[in-house]
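J.: What follows is a predicted protein model with its sequence.
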Amino acid sequence: MRKEFVLYLGILAMACGKDSPKPPEAALLSFPLQNSECTTGVSLNNNTSQVEFRWQEARYADTYELKVTNVLTGLSITNAPTTALSSFVPVLKGTPYKWRITTRNTETQEIGFSEEWFFYNAGTQTTYPPFPAQLIEPASGTPVVRDLNNEITLKWTSGDADNDIQSYEVYLDTDPDPQQLVASPSVSITQVKASVAIDTVYYWKVLTLDRAGNISDSGVYSFRVIR
């Protein structure tokens, strides 16, 4: 009996000592830079240039998948998984894009996602509209609880290749196409308070305005106030 018990402990120790599969970590993006104008692409024709996307090696990652999305149309290009740390993609000139890297390995079903970076592919423009604001809070479709003043906080982030954002316009409404302007903060402010009613679905968006008169639209998010 004692020998069987010792054998059981040995097997248990071996099982506990075996390393669990490690999920791939997120890749760190290198180029094109966040909120930049990419001027290094190789011109293919009047409308398109080929841009090299680069990222850093991620721990426990076997392959990397590049996804590049046209911000104006929502159309994406997704490259086949690769072991390389760069990839060339043809993109339209004078057009805003966002890109990210998905990491995978053969040991686990878990995947890693990099940050999502925005850039303008250089064209003939001398000025670019701001990148659409990224709505952070409340996340779309989430339940929201009011504070003691019956208000909630709307938060967003933004960027601009020209670095000339002037202000924002924040719209909040019960209509899916929000038209009620609730705040017009300056460039240094990226969150505002707004009064809301209980058990109500709201829709919100942010317009970003720059000093050249360009405007970008974040698109609409929704949330429900539950109490």
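T.: Here it is on my side, so go on. Computed from a predicted model, the values in this text were never measured in an experiment.
J.: switch to C-alpha atoms for all contacts and neighbour counts from now on
T.: OK.
J.: wait, what's in contact with the nearest residue to residue 37 once chain neighbours are set aside?
T.: In space, and not counting its chain neighbours, residue 37 is closest to residue 120: 4.7 Å by Cα to Cα, 6 or more residues apart in numbering. Residue 120 is in contact with 35-38, 94-97, 128, 161, counting by Cα atoms under 8 Å, 6 or more residues apart in numbering.
J.: now the one helix or strand residue 120 maps to: how far from the chain's centre is it?
T.: Residue 120 belongs to strand 117-121 when assigned by DSSP states H and E. The chain centre lies 12 Å from the centre of strand 117-121; the measure is Cα atoms, centre = their mean, to the nearest Å.
J.: which outside residues touch the helix or strand immediately after it in the chain?
T.: Note on strand 117-121: by DSSP H and E, the next helix or strand toward the C-terminus is strand 131-137. Residues outside strand 131-137 that contact it (Cα under 8 Å, 6+ apart): 35, 96, 118, 153-161, 205-208, 216-219, 221.
J.: among these, which are in strands?
T.: 96, 118, 153-159, 205-208, 216-217, 221 (DSSP state E).
J.: And the residue nearest the centre of the chain?
T.: residue 116 (3.9 Å; Cα atoms, centre = their mean).
J.: Verify the contact between that residue and residue 71 for me.
T.: No. With contact defined as Cα atoms under 8 Å, residue 116 does not reach residue 71; the gap is 11.9 Å.
J.: Report the set of residues contacting both of those two.
T.: Taking Cα under 8 Å, 6+ apart as the contact rule, residue 116 and residue 71 both touch residue 98.
J.: and the angle from the strand or helix carrying residue 101 to strand 117-121?
T.: Per DSSP H and E: residue 101 is located in strand 95-104. Counting by axes from the mean of the first three to the mean of the last three Cα atoms, to 10 degrees, strand 95-104 points 140 degrees away from the direction of strand 117-121.
J.: now the very next helix or strand once past strand 95-104: how far from the chain's centre is it?
T.: Of the helices and strands lying after strand 95-104 in sequence (DSSP H and E), the nearest is strand 112-113. Relative to the mean C-alpha coordinate of its chain, strand 112-113 is positioned 12 Å out (Cα atoms, centre = their mean).
J.: Equivalent analysis for stretch 31-47, please.
T.: 19 Å.
J.: Check stretch 16-28 too.
T.: Using Cα atoms, centre = their mean, the offset of stretch 16-28 from its chain centre is 24 Å.
J.: want to compare, so here's the second one:
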Amino acid sequence: MKSLNYTILLALIFLTSCGGGSDGGSTTEPDPIPNPTAATLIFPENNKECTEGSVLNELQSSVNFQWSASENTDSYSLTVTNLNTNSSSTTTSSTTEKTITLQRGTPYEWFVTSKANGTAETAISSKFRFYNQGVGVENYAPFPAVAVSPKRGITLSTRTNVDLQWIGEDIDNDIASYEILFGTEIIPTNSLGSTTTNTMNTSVISGNVYYWVVITNDQEGNKSRSEVFEFKVD
């Protein structure tokens, strides 16, 4: 019996020395940081003329961008793009607004990126387009068209024809027609003709990279030129 008791005592000493029977050495994993959610844009409104900015001079005005607070967010990045030059600027805000100086009589696109401390995950809002009010402008040029299909940079399977599709918008709602420039040159100059719809079919050859541009015309003679879109055909 003494031998059995001695054996049990040794076992207890061994377990105690190795931390057995105790959770004192365990660690608790920190709770994961929740990902931020996307903000909802408020002002300037989508496809509208911004008339509420503070005029600085004949060329510039300041516009107060506003959006709703998003969950799990510590800061926001506001990205504004001049659609005439395709140049963008990004600024940071800890609140749900930011005042930016813009060119007057110019189309812009903007969106907000939500960020949270401790994680690289972000959330991007939808994108809004607007015209910053100009001096004595009664009719604005259309917004540059946006490609829908083929998606920019996509590689299509072998085929002989492609339907080009795009979105055209104008705050005056007076778009008259679209002209499509298309070809294998990086800056296409060959015109496929004009249409009043948002699609045009064209022939293609396998192995080529194609580039296309949409020129949007309104009833007042104003026009806008899209970016150059590209796709490849296997």
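T.: Perfect, thanks for sending it. All of these numbers come straight from a predicted model, not from anything done at the bench.
J.: about what we covered before: buried sites along the strand holding residue 120 of the first structure?
T.: Under the neighbour-count criterion of 16 or more other Cα atoms under 10 Å, strand 117-121 of the first structure has 117-121 buried.
J.: same deal with stretch 102-122 of the first structure?
T.: Buried residues in stretch 102-122 of the first structure, defined by neighbour count with 16+ other Cα under 10 Å: 102-105, 112-114, 117-122.
J.: Excluding chain neighbours, give the residue nearest to the equivalent of residue 52 of the first structure over in the second structure in space.
T.: Superposed on the second structure with TM-score structural alignment, residue 52 of the first structure falls opposite residue 64. Computed as Cα to Cα, 6+ apart, the closest residue to residue 64 of the second structure that is not its neighbour in sequence is residue 99, at 4.1 Å.
J.: Distance of the residue in the first structure that that neighbour lines up against relative to residue 3 of the first structure?
T.: Counting by TM-score structural alignment, residue 99 of the second structure lines up with residue 88 in the first structure. Distance, residue 88 of the first structure to residue 3 of the first structure, by Cα to Cα, to the nearest Å: 62 Å.
J.: What's residue 205 of the second structure aligned with over in the first structure?
T.: Superposed on the first structure with TM-score structural alignment, residue 205 of the second structure falls opposite residue 197.
J.: Confirm that that match sits in a helix.
T.: No. Judged by DSSP: H, G, I helix; E, B strand; the rest coil, residue 197 of the first structure forms no part of a helix; its state is coil.
J.: That one touches residue 147, doesn't it?
T.: No. When contacts are counted by Cα under 8 Å, residue 197 of the first structure is not listed as touching residue 147 (11.4 Å).
J.: quick one: what's aligned to residue 105 of the first structure in the second structure?
T.: Alignment note (TM-score structural alignment): residue 105 of the first structure maps to residue 116 of the second structure.
J.: roughly how far apart are its match and residue 73 of the second structure?
T.: From residue 116 of the second structure over to residue 73 of the second structure (counting by Cα to Cα), the distance is 5 Å.
J.: Quick check: neighbours shared by these two?
T.: Looking at what touches both residue 116 of the second structure and residue 73 (by Cα under 8 Å, 6+ apart), the common residues are residue 36.
J.: separation between the nearest residue to residue 150 of the first structure once chain neighbours are set aside and residue 183 of the first structure?
T.: Excluding the flanking residues, the one nearest residue 150 of the first structure by Cα to Cα, 6+ apart is residue 195, at 5.9 Å. In this view, residue 195 of the first structure and residue 183 of the first structure are 12 Å apart by Cα to Cα.
J.: These two: who's more crowded?
T.: For residue 195 of the first structure and residue 183, the more surrounded residue by other Cα atoms under 10 Å is residue 183, and the numbers stand at 16 against 13.
J.: tell me the contacts of the more buried one?
T.: Contact analysis of residue 183 of the first structure by Cα under 8 Å, 6+ apart lists 168-171, 192.
J.: at 10 Å what do you get?
T.: 168-172, 191-194, 206 (Cα atoms under 10 Å, 6 or more residues apart in numbering).
J.: With residue 186 of the second structure instead?
T.: Neighbouring residues of residue 186 of the second structure by Cα under 10 Å, 6+ apart: 209-212, 228-230.
J.: From what I see, residue 141 of the first structure and residue 201 are in contact.
T.: Yes. Contact between residue 141 of the first structure and residue 201 holds when scored by Cα atoms under 10 Å: they sit 9.2 Å apart.
J.: Among these two, which residue is more densely surrounded?
T.: For residue 141 of the first structure versus residue 201, neighbours defined as other Cα under 10 Å are more numerous around residue 201 (20 against 13).
J.: ok, that one touching residue 224?
T.: Yes. With contact defined as Cα under 10 Å, residue 201 of the first structure counts as touching residue 224 (4.2 Å).
J.: Report the set of residues contacting both of those two.
T.: 141-144.
J.: These in strands, which ones?
T.: 142-144.
J.: Most neighbours among those, which one is it?
T.: residue 144 (20 neighbours).
J.: And that one, what's its match in the second structure?
T.: Per TM-score structural alignment, the equivalent position to residue 144 of the first structure in the second structure is residue 156.
J.: What sits closest to its match if chain neighbours are left out?
T.: In space, residue 156 of the second structure is closest to residue 233, 4.8 Å off (Cα to Cα, 6+ apart).
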